[in-house]
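Peer 1: sequence and computational prediction follow.
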Amino acid sequence: MTSTNRPTILLLAGHWLGAWAWDEVLAHLPADHARAVAMTLPGLDPDDRGRTTRTLDDQVHAIRDAIAAHGDEPAVLVAHSGANAPVTLLLDRHPDLVTRVIWVDSGPVADGSVLAPDLPVGVDELPLPPFDDLARQASLEGLSDDVLKRFGERAVPEPGPVLRQAVALSNDARRGVPTTLVCCSISGAQVQALVQAGHPMFAEVGTLADLDIIDLPTGHWPMWSRPRDLADVILSAAAKTA
């Protein structure tokens, strides 16, 4: 099968990250897979002078534009961590344009969710916290000192409007899009237990009609700790709906 028969794979990293975060994963994808594209979401381009005003809606529009730019055919979306909010919104608004969503140590958010509800209105942006603080929020397992240094140097503060905007969902068709959960810092068994327990963070997972769960044990940033393995998982999941 040639690359033109394959769906576009759009890679979206979480908070503070741009397209550069996927460089090592892209290096492990086949050379003929020309339709794997890493995106920098609006608000995370350090050269964008208006980036602190960017919203979740801006990010959704950018993802929609990226799909249009690659033939306007259903794409595979790979969403890491905090990319879950714009990708959930894209699924709600355009479920027909997504052939599969692959959540990387992440998952869909529920209606009304706000990424940082306690962020004061006057705060324009949220910078990457010190790594000691970050480690209390998410696992840094598998990240070398060099990787952490690069993370700290290249991280872009997250725009305040993105963190304060509530996710408004209305289209149940989003739940029918084939879904793969790649579980890294917590296992698939733990995710399933949290779903069964009714944990609000995993409420949407329990509503998905077509769900695969894959364990890739490592920290919260597998694109750096296990890039080859993550590339293999992405290609395998994408092939199921190609």
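Peer 2: Sure, I can see it. Source: prediction; values computed, not measured.
Peer 1: okay, CA-based contacts and neighbour counts for the rest of this
Peer 2: Fine.
Peer 1: quick one: residues contacting the nearest residue to Leu194 once chain neighbours are set aside.
Peer 2: Counting by CA to CA, 6 or more residues apart in numbering, the nearest residue to Leu194 once its immediate chain neighbours are dropped is Phe202, at 6.7 Å. Each residue near Phe202 by CA atoms under 8 Å, 6 or more residues apart in numbering is listed here: 107-109, 191, 194-195.
Peer 1: Asp92 against Ala173, yeah?
Peer 2: Yes - contact between Asp92 and Ala173 holds when scored by CA atoms under 8 Å: they sit 7.1 Å apart.
Peer 1: who's more crowded, those two?
Peer 2: Asp92 (19 against 15; other CA atoms under 10 Å).
Peer 1: under a three-state scheme, what state does the more buried one occupy?
Peer 2: helix (DSSP: H, G, I helix; E, B strand; the rest coil).
Peer 1: element containing the residue nearest in space to the middle of the chain?
Peer 2: With distances taken as CA atoms, centre = their mean, the chain has Ala79 as the residue nearest its mean C-alpha position (2.0 Å). Assigned by DSSP states H and E, Ala79 falls within strand 75-80.
Peer 1: distance of the residue nearest to Leu194 from Val121?
Peer 2: Relative to Val121, Phe202 is positioned 27 Å away (CA to CA, to the nearest Å).
Peer 1: go on, Glu73?
Peer 2: 38 Å.
Peer 1: go on, Val233?
Peer 2: Computed with CA to CA, the distance linking Val233 and Val121 is 39 Å.
Peer 1: against that first model, consider the following:
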Amino acid sequence: MDILLIAGMWLDGSAWDEVVPEIEKLGHRPVALNLPGQGDGNTAATLDEQVAAVVAAVDAADGPALVVGHSAACQLAWLTADRRPEAVARVALVGGMPSPSGEKYFGFFEPVDGVVPFPGWEPFEGPDSDDMSDAVKESVAAGAIAVPAGITQAVAELTDERRYAVPVTMVCPEYTPEQAKEWLAAGDIPELAKCTDVDYVDIDSGHWPMFTQPVELARILADCAKA
């Protein structure tokens, strides 16, 4: 199965460099996506352009694809399921969850001169990054890509209720499957509460398992592709 990999804020397709060969060993076809506004110099890139790029990758896949979103890009993966519910075999959400239609894509940090730069590691101290060495943190920060405001400030619109029939796997890094289930039961993840097929997988990592647990993350995603 084609496994489409979408990295979260400040990252591009290279974030999956250690995951891709492990997925290949397990017999699947990983595609680490580089989207508009991810290192191409296009500071005017929009969320609609990113959605279109992922949808194009789904359309080009050899059969229904597994779409993997990390962190904020979980919303991007879910938007893709909304646009192509018949062509997305499953959505894997790594360290994130989709928001309801009409909410801002990523409003946690305000843009500066039209982009949202990487804010440094201070906002992510604790369980998010405790498993990352100083060297890994330095490498990630050095390669961080400022995200255009046209992406972060855009309102995500979901329109096709067939998305609720697309199977979903929540990959739980800095939180547990039990916590995710509690949030779902409490109504904190209304999009997933409407889904007919949601399962949960634990991974012993912080928020960026592609850097700290690439082999285990690849195994989990390969299992998702078989499910």
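Peer 2: Received it, and whenever you're ready, just let me know what you need. All values reported here derive from a predicted model rather than from experimental measurement.
Peer 1: of Val233 and Val121 of structure 1, which one has the most company?
Peer 2: Taking other CA under 10 Å, Val233 of structure 1 and Val121 do not tie; Val233 has more neighbours (18 against 10).
Peer 1: can you map out the helices along structure 2?
Peer 2: For structure 2, the helices identified by DSSP state H occupy 20-25, 47-60, 73-83, 134-142, 149-152, 177-185, 190-193, 209-212, 214-226, in order along the chain.
Peer 1: if we can go back for a sec, Serialize the contacts of Phe202 of structure 1 to TSV and add fields for distance to Gly43 of structure 1 and neighbour count.
Peer 2: As requested, the contacts of Phe202 of structure 1 are exported to TSV (distance: CA to CA, whole Å; neighbours: other CA atoms under 10 Å):
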residue	distance to Gly43 of structure 1	neighbour count
Gly107	21	28
Pro108	21	27
Val109	20	24
Val191	30	19
Leu194	32	17
Val195	32	18
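Peer 1: can you list contacts of stretch 210-224 of structure 2?
Peer 2: Around stretch 210-224 of structure 2, the neighbours that count as contacts under CA under 8 Å, 6+ apart are 15-16, 18-20, 22-23, 26, 28, 66, 90, 92, 131-132, 136, 169, 201, 203-206, 209.
Peer 1: now do 7 Å
Peer 2: Contact partners of stretch 210-224 of structure 2, identified using CA atoms under 7 Å, 6 or more residues apart in numbering, comprise 15-16, 18-19, 22-23, 26, 131-132, 205, 209.
Peer 1: nearest to Ala144 of structure 2 among these?
Peer 2: Of all these, the one sitting nearest Ala144 of structure 2 is Ala15; the distance, using CA to CA, is 10.1 Å.
Peer 1: need the contact list for that closest one.
Peer 2: Ala15 of structure 2 is in contact with 7, 210, counting by CA under 7 Å, 6+ apart.
Peer 1: relative to Val177 of structure 1, how far out is the residue mapped onto it from structure 1?
Peer 2: When structure 1 is aligned by TM-score structural alignment, the residue opposite Ala15 of structure 2 is Ala21. Between Ala21 of structure 1 and Val177 of structure 1 the distance is 26 Å, computed by CA to CA.
Peer 1: likewise Pro227 of structure 1?
Peer 2: When CA to CA is applied, the distance between Pro227 of structure 1 and Val177 of structure 1 equals 25 Å.
Peer 1: okay, how far is it across stretch 140-152 of structure 2, tip to tip?
Peer 2: The stretch stretch 140-152 of structure 2 measures 20 Å between its terminal residues, going by CA to CA.
Peer 1: what does it correspond to over in structure 1?
Peer 2: Mapping stretch 140-152 of structure 2 onto structure 1 (TM-score structural alignment) gives residues 151-163.
Peer 1: now the matching stretch: buried residues?
Peer 2: Neighbour-count burial for stretch 151-163 of structure 1 flags 151-152, 154-163 (criterion: 16 or more other CA atoms under 10 Å).
Peer 1: now do stretch 102-118 of structure 2
Peer 2: The neighbour-count criterion (16+ other CA under 10 Å) identifies 104-106, 111, 115-118 as the buried residues of stretch 102-118 of structure 2.
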